[in-house]
Structure formats: C-alpha cells, structure tokens
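Colleague: coords below, sequence missing:
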C-alpha cells in the first residue's frame, strides 16, 4: 500500500467530503433542510445517472471520479460526486456514512483504517505490514512528527527493523492532540492487528511513555540513542567532566554490536 495514497485518501474524504457535508448551512439554512440541498444540480443528469449506476455496481467514489473524469473536456470534483451519491443513498434509505466510504476504499487497497467518531484520530496499516510482522515480532520504534498537517498536531509512525538493519513502517496514526488517552487509543488499535514486540524504542514523550507502559506491559521500553545522546550534553556538561574522554568511551559502547562485546567494552573502559 502507498502511504501517500492513504494520506491522500484521508485528506480527500475527511477534509473535503465530510467538511462540505457539515458546512452546507453556511447560508443560515436549518440543518434538516440543508441535508436536502444538492449542490451538484449544475451537473448534467446523464453524469449523475452514470455516477449512481457506478455506485450501485460497487465502485468507490474515487474510482467513479476517475472514470467520469476520463474525458479531458469534463472534470468532476470529489465533493460534488459525494453529494450526488449521498443524495441517492438518502432517498433510497441507505446508510451512507464515513464508515462506508473508508470501508469501501480499504476493500480495494488492502488498507486498514481505524478512526474515532469525532474524526480526531486515525490509525492506518495494511495486510502486508501485518504479514511482515508475523515474521519479526522483536522490535518496534515509535516516533511522533510534530505539526504534519494543519488539522492534525502529530503523525505517529510505528516501525520495525529486520535482521539486516532495514526499517519498515508497520503503521501510522494521526492525532489532533498528543495526550495519554490518544496514545492509548493508537496502541490499542495497534494491538488489534499486531502482537506485542519484545522491545520498544521511544523518544522522551511522557504521555506516550505512560500509554506504552499500560498497553505493552510485557515489552521492554527503551529510550532511543538519539535522545539519550542529546541529553548527554544537557546533563553532563554542568558536571565539568572531560568531554573528549567521555565521548571516546561512549562511542566505544555505542558501536558494540552484541551483548558480549558491550560487556567487554564496559569492563575495560569503566
């Protein structure tokens, strides 16, 4: 699965379709009347009928958009297409919800997307990542990237490392707030699809650490070396130690490739 495609999917449907639907009443019209407004009336009837037929046949909204926009002389936006199909679904007493849109898209991409009802949190993975984890199950790395989107405060990437040192993204999540509750929700969804790892490497985020300690009670949680090294300068410099000597010993330990080598280096240098 393309992670860019998945993010595009979320962007299109969350920030266009849902917001367009929720903001129909920008003219002050009561919501119950707004639900019957069809912004797509400017579309030719033949196009609307074809879109509905594709919908009945089981095509996703994105696929319908692609098929209807094949002609360079005519383009249809996602939001107008959403309104066409939404109106058909409502008038035929169908349950047309965000759940259905996402479920339909996932069926065609092997994606697995979990989300809360307020659309504040998303968890994304796919079947190939789950199958990959069945062969590893040793180590995961968790890293949060700050301010990835104007609507989401953080993207949380969950990766693993194979025996050859290559990194692979197992899952990612989007959240509007970096709270312990939101991290717990993310890790709960991870455990729905993946078994607990033996070791988890994390950065120094207290909310994340608290949630990990609760959800992964049998895993060893370790702070990553990058954050440890950053803190070395902060906390050791005031001690007025010989920094050059310390760095020499530190990197000797850092480059130990196994437990035996580490123990030898530790005993000889300390």
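Modeller: The structure has been received and is ready for your questions. Note that the structure is predicted; figures quoted are calculated from it, not measured.
Colleague: can we go C-alpha only for contacts and neighbour counts from here?
Modeller: Will do.
Colleague: which residue sits closest to the spatially most central residue of the chain, ignoring its sequence neighbours?
Modeller: Most central in the chain under Cα atoms, centre = their mean is residue 173, positioned 2.8 Å from the mean C-alpha point. With sequence-adjacent residues excluded and distances taken as Cα to Cα, 6 or more residues apart in numbering, residue 173 is closest to residue 123, at 4.3 Å.
Colleague: presented hereafter is structure B, for comparison with structure A:
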C-alpha cells in the first residue's frame, strides 16, 4: 500500500508505504484463476466460436481446448469466461433482417407520432447491440411525473438473450407508466451509460430526482456518471428477495 498527498499545484508526495503483503500470493497452480491472468486468445476465440456455430456445447468446446494444452491450468481462461464469450457473441448477432425490420418500424412510428423518438447503438462491426424508444405519451408523462423513475432489468428476450430494460414512472393516480423502453445486449457500464445518456437527450436533459434500481454495480456506476445529482435508491423488493440467501437469520 502506498499513500500519497496531492498538493493544490498537483504535486504528488509519498507519505506512507507498506511493503508487506496482507495475504498469501496465489500458488502457481491457481494463477490461471486470477482475473489478471485470464485472457481468451484470438486463436481460442475462433475455435470457441466455430464450435458453437457448429452446434457443439460450450462445455465440450472448453474441454477440447483444455485437453489440447495439457490441462485447464494451461489454457489461460476459465469455463465461465468461455460461456461469457459465447453469450456475448450470440447477443451481438442480431440478424440483419430483424435489425432492418426494427429500424423500419421505428421510422414508421416516428412518421405517425411527432414526439416518438428512438436510437440504436452498434458495435465496431456495425452490428446492432442496444436500442431505445419512447412514444409521445411517454415524453409527456415524463415531463409531468418524471421526478421518480424505476429502472428494472430482471427479464430477457429468448431469441437473442437481450436484457429488457423499461424505465417506469408513477402518475398522479398511482398507476405505473412506461417512460421509455430499451433492449440491451449486456449489462455493462458502457451499455447503461449509453442508455441513460440517450434517455436524457430525448427528454430534453431533464434529470430525475430519484431513481430506483436493483443492486447492480455497473448500473450504479453508470448512474453516478450520467445522473450525478440524482438520488440512487435500491428496490425494496429486490432486497427482500435476496435477504434470505445472504442473511441466514432473516429466515427466522
């Protein structure tokens, strides 16, 4: 541990240094489990993708690669890394026909509703990965009832495993109202930042006062970056759902 003092002029001065490590270092046999040591090479990624496209299960592809290098410890990544990579590839590949149909639908809706707004995000290969839309009623409702919003990512689509991410509010009759709808390919900081920034831009840069979400670190970081003055609160339902598995005495 090193502690620094930074002056108003931006000069860094080392104030304290502790050279001893506070836990045992990983044994050589366990190094492949460290996040910093895990990496899927381009060659292994190609094999994983080819085998998945051929209908071979990810667990079998992982076993094949580990046998080729003489064991899991020599592979450089874990089985979970392999599953995450395959899922990411599947999520990113929204078929062109579906992408074109979706954009055509958005354009038609925008022609019928002057307040209808939408946006999509593509990756480096120009594949559609995230998209968001809101109709005229949602924009009017947000202007009236946008003080508190609820953001929930509990559900997914079957075909592409996309995250269903509605932005919900409550009107003066205590009814749930949809303020916007998004589908995301993953739950990363970048995806959440893109969504929140798009939402703000479409909603004339009006920030909510409070946002309720579940306990997701990537989501919390994105809210901190995009909604710095918004109060972030956790959903009580999610807390009660998780409590029995985290705190044993909660069951009694």
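Modeller: Happy to help now that I have it. Small disclaimer: the values here were computed from a predicted structure and weren't measured.
Colleague: on that earlier part again, identify the residue of structure 2 aligned to the residue nearest to residue 173 of structure 1.
Modeller: In structure 2, the residue paired with residue 123 of structure 1 is residue 132, using TM-score structural alignment.
Colleague: against residue 46 of structure 2, how distant is residue 128 of structure 2?
Modeller: From residue 128 of structure 2 over to residue 46 of structure 2 the distance is 21 Å, taken as Cα to Cα, to the nearest Å.
Colleague: how about residue 161 of structure 2?
Modeller: From residue 161 of structure 2 over to residue 46 of structure 2 (counting by Cα to Cα), the distance is 21 Å.
Colleague: out of those two, which sits in the busier spot?
Modeller: Just comparing residue 161 of structure 2 and residue 46: by other Cα atoms under 10 Å the higher neighbour count belongs to residue 161, 18 against 12.
Colleague: quick one: which helix or strand includes the nearest residue to that one once chain neighbours are set aside?
Modeller: Leaving aside its sequence neighbours, residue 161 of structure 2 sits nearest to residue 91 (Cα to Cα, 6+ apart; 6.1 Å). Assigned by DSSP states H and E, residue 91 of structure 2 belongs to helix 79-92.
Colleague: what's the answer for residue 210 of structure 1, then?
Modeller: With DSSP H and E as criterion, residue 210 of structure 1 is part of helix 206-215.
Colleague: against structure 2, where does that helix fall?
Modeller: Helix 206-215 of structure 1 maps onto residues 217-226 of structure 2, going by TM-score structural alignment.
Colleague: may I see the buried residues of the matching stretch?
Modeller: Across stretch 217-226 of structure 2, burial judged by 16 or more other Cα atoms under 10 Å covers 218, 219, 220, 221, 222, 223, 226.
Colleague: what is the helix holding residue 91 of structure 2 packed up against?
Modeller: Counting contacts by 3 or more Cα pairs under 8 Å, 6 or more residues apart in numbering; DSSP states H and E, helix 79-92 of structure 2 is packed against helix 42-53, helix 58-68, strand 128-134.
Colleague: so residue 155 of structure 1, which state does it fall into?
Modeller: strand (DSSP: H, G, I helix; E, B strand; the rest coil).
Colleague: what about the closest residue to it other than its chain neighbours, how many residues nearby?
Modeller: Excluding the flanking residues, the one nearest residue 155 of structure 1 by Cα to Cα, 6+ apart is residue 174, at 4.6 Å. Look at residue 174 of structure 1: counted by other Cα under 10 Å, it has 27 neighbours.
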